[in-house]
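Participant: below are the sequence and a predicted model; questions follow.
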Amino acid sequence: MQTILELDLFKETATHYELFYKLPPLTARIYALLVFNNCQDGLTFEELLETFQSSKSSISNSINTLIELNFIEQFKKGSERKRHFRINKNLFLMRLEMVSKRLKSEKEINNKLREYRKSNCNELFKQEAFDIYNFHLEEVTQSIDKTIQNLKLHIKSNEKYD
């Protein structure tokens, strides 16, 4: 696994998770490794400890953060005591649902602000700018919602084989 940590793509991926998901550096690196691993068996706490050479508490805090965010899931194999960690199977769906929710909220708040500004101040943005922006939000949201529906169908059909 050490060779994976040296890959430029791994470093770029970890940096991406730091910047766009606001994850601490170690948490982002653990998450990136689990994304690279992409395996049903996942990785154990001991494997993560050995790979990152960090303290148990640091690894544990990072894992707990990722679990709380639903980015990863923990499980045990059979009667083993070891906990294994892997990427949440519904991660793509969850991310798109989060983006859709954020875009719908953005559109709603912008519409309310537009109405407020009409009666309470001189407008910096003209009506046309709001309309263009809201039209874009609507198109993107519809596209994302369609993708969410397709992912749900895919997940449902794959559940038969798990």
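Facilitator: Looks like it arrived, so ask away.

Participant: use CA for all of it now, contacts and neighbours both
Facilitator: Will do.

Participant: what's the distance between the residue lying closest to residue 62 once chain neighbours are set aside and residue 118?
Facilitator: Excluding its sequence neighbours, the residue lying closest to residue 62 (Cα to Cα, 6 or more residues apart in numbering) is residue 27, at 4.7 Å. Using Cα to Cα, to the nearest Å, we find residue 27 at a distance of 45 Å from residue 118.

Participant: ok, now residue 58?
Facilitator: 51 Å.

Participant: contacts only, for residue 25.
Facilitator: 14-15, 18 (Cα atoms under 8 Å, 6 or more residues apart in numbering).

Participant: structure two is appended below for comparative analysis:
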Amino acid sequence: MKRSIEIDEKIFQDAVKFYGIIFNIPLLASKIYAYLLFDYERGGITFDEFVDVFSVSKSSVSTSISLLLNAQLIIDHSKMDERKRYFFINDEYKKIRFEKIVQKMQDELKLIDDLNNFKKVEDIEYNTKMEAYKALLNKNIINIQESLNKL
């Protein structure tokens, strides 16, 4: 089976490395994700094509696809008249990713407040730095939420 899409090897390798680090995923999962980036026509890529293109076992592809589906990085779709599943980049993931970032910043703000309320020692220099840090977190939360509303 030949590739159903055209890829640029240099860009592909750069994407494999970048997304492997960013998403903290194994090499094959990163390759599958990077490969899907080149599916500009959104025709989807089949399981068999991944096995063939990457010359790996079906179980390895299955494990990587499961990981990507569970992480919501990709989605799958079956056509009405076929048994094959087609895989696509999850366009909603960018939004999901930044919603998680906002949630982590909000959680950190709450933790900082809890720690400040608990501490018994007054440290003006520390408090000044913490207030600046909290302001930075709040500003970034607002900026990200405004951008998310545009997506």
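Facilitator: Cool, the structure landed. For clarity, every value in this text was computed on a predicted model and none was experimentally measured.

Participant: ok, residue 58 and residue 118 of structure 1, which is more surrounded?
Facilitator: Just comparing residue 58 of structure 1 and residue 118: by other Cα atoms under 10 Å the higher neighbour count belongs to residue 58, 14 against 11.

Participant: structure 1: which residue goes with residue 60 of structure 2?
Facilitator: Applying TM-score structural alignment, one finds that residue 60 of structure 2 aligns to residue 58 in structure 1.

Participant: helix or strand for its match, which one?
Facilitator: In the assignment (DSSP states H and E), residue 58 of structure 1 maps to helix 56-68.

Participant: any idea what the residue nearest to residue 62 of structure 1 aligns with in structure 2?
Facilitator: In structure 2, the residue matched to residue 27 of structure 1 (TM-score structural alignment) is residue 29.

Participant: whichever strand or helix holds that match vs structure 1 - mean distance after superposition?
Facilitator: Taking DSSP H and E as the definition, one finds residue 29 of structure 2 inside helix 27-37. With mean Cα distance after the TM-score superposition for structure 1, helix 27-37 of structure 2 departs from structure 1 by a mean of 1.0 Å once superposed.

Participant: got the angle between that helix and helix 58-70?
Facilitator: 70 degrees (axes from the mean of the first three to the mean of the last three Cα atoms, to 10 degrees).

Participant: buried set for helix 27-37 of structure 2?
Facilitator: Within helix 27-37 of structure 2, the residues that count as buried by 16 or more other Cα atoms under 10 Å are 28-36.

Participant: what range does the next helix or strand along the chain from the helix holding residue 58 of structure 1 cover in structure 2?
Facilitator: Next helix or strand after helix 56-68 of structure 1 toward the C-terminus (DSSP H and E): strand 72-76. Counterpart in structure 2 of strand 72-76 of structure 1, with TM-score structural alignment as the criterion, is residues 74-78.

Participant: average distance between that stretch and structure 1?
Facilitator: Counting by mean Cα distance after the TM-score superposition for structure 1, stretch 74-78 of structure 2 comes out at 0.7 Å.

Participant: name the residues of that stretch that are buried.
Facilitator: Residues 74-76 are the ones in stretch 74-78 of structure 2 that count as buried (16+ other Cα under 10 Å).

Participant: of the residues you listed, closest to residue 46 of structure 2?
Facilitator: Relative to residue 46 of structure 2, the closest of those is residue 76; by Cα to Cα it sits at 9.4 Å.

Participant: what is the neighbour count of residue 50 of structure 2?
Facilitator: 22.

Participant: and stretch 93-102 of structure 2, how far out from the chain's middle?
Facilitator: 8 Å (Cα atoms, centre = their mean, to the nearest Å).

Participant: which stretch of structure 1 lines up against it?
Facilitator: Going by TM-score structural alignment: stretch 93-102 of structure 2 matches residues 91-100.

Participant: and the next element down the chain from the helix holding residue 29 of structure 2?
Facilitator: Per DSSP H and E, the helix or strand that comes after helix 27-37 of structure 2 is strand 45-46.
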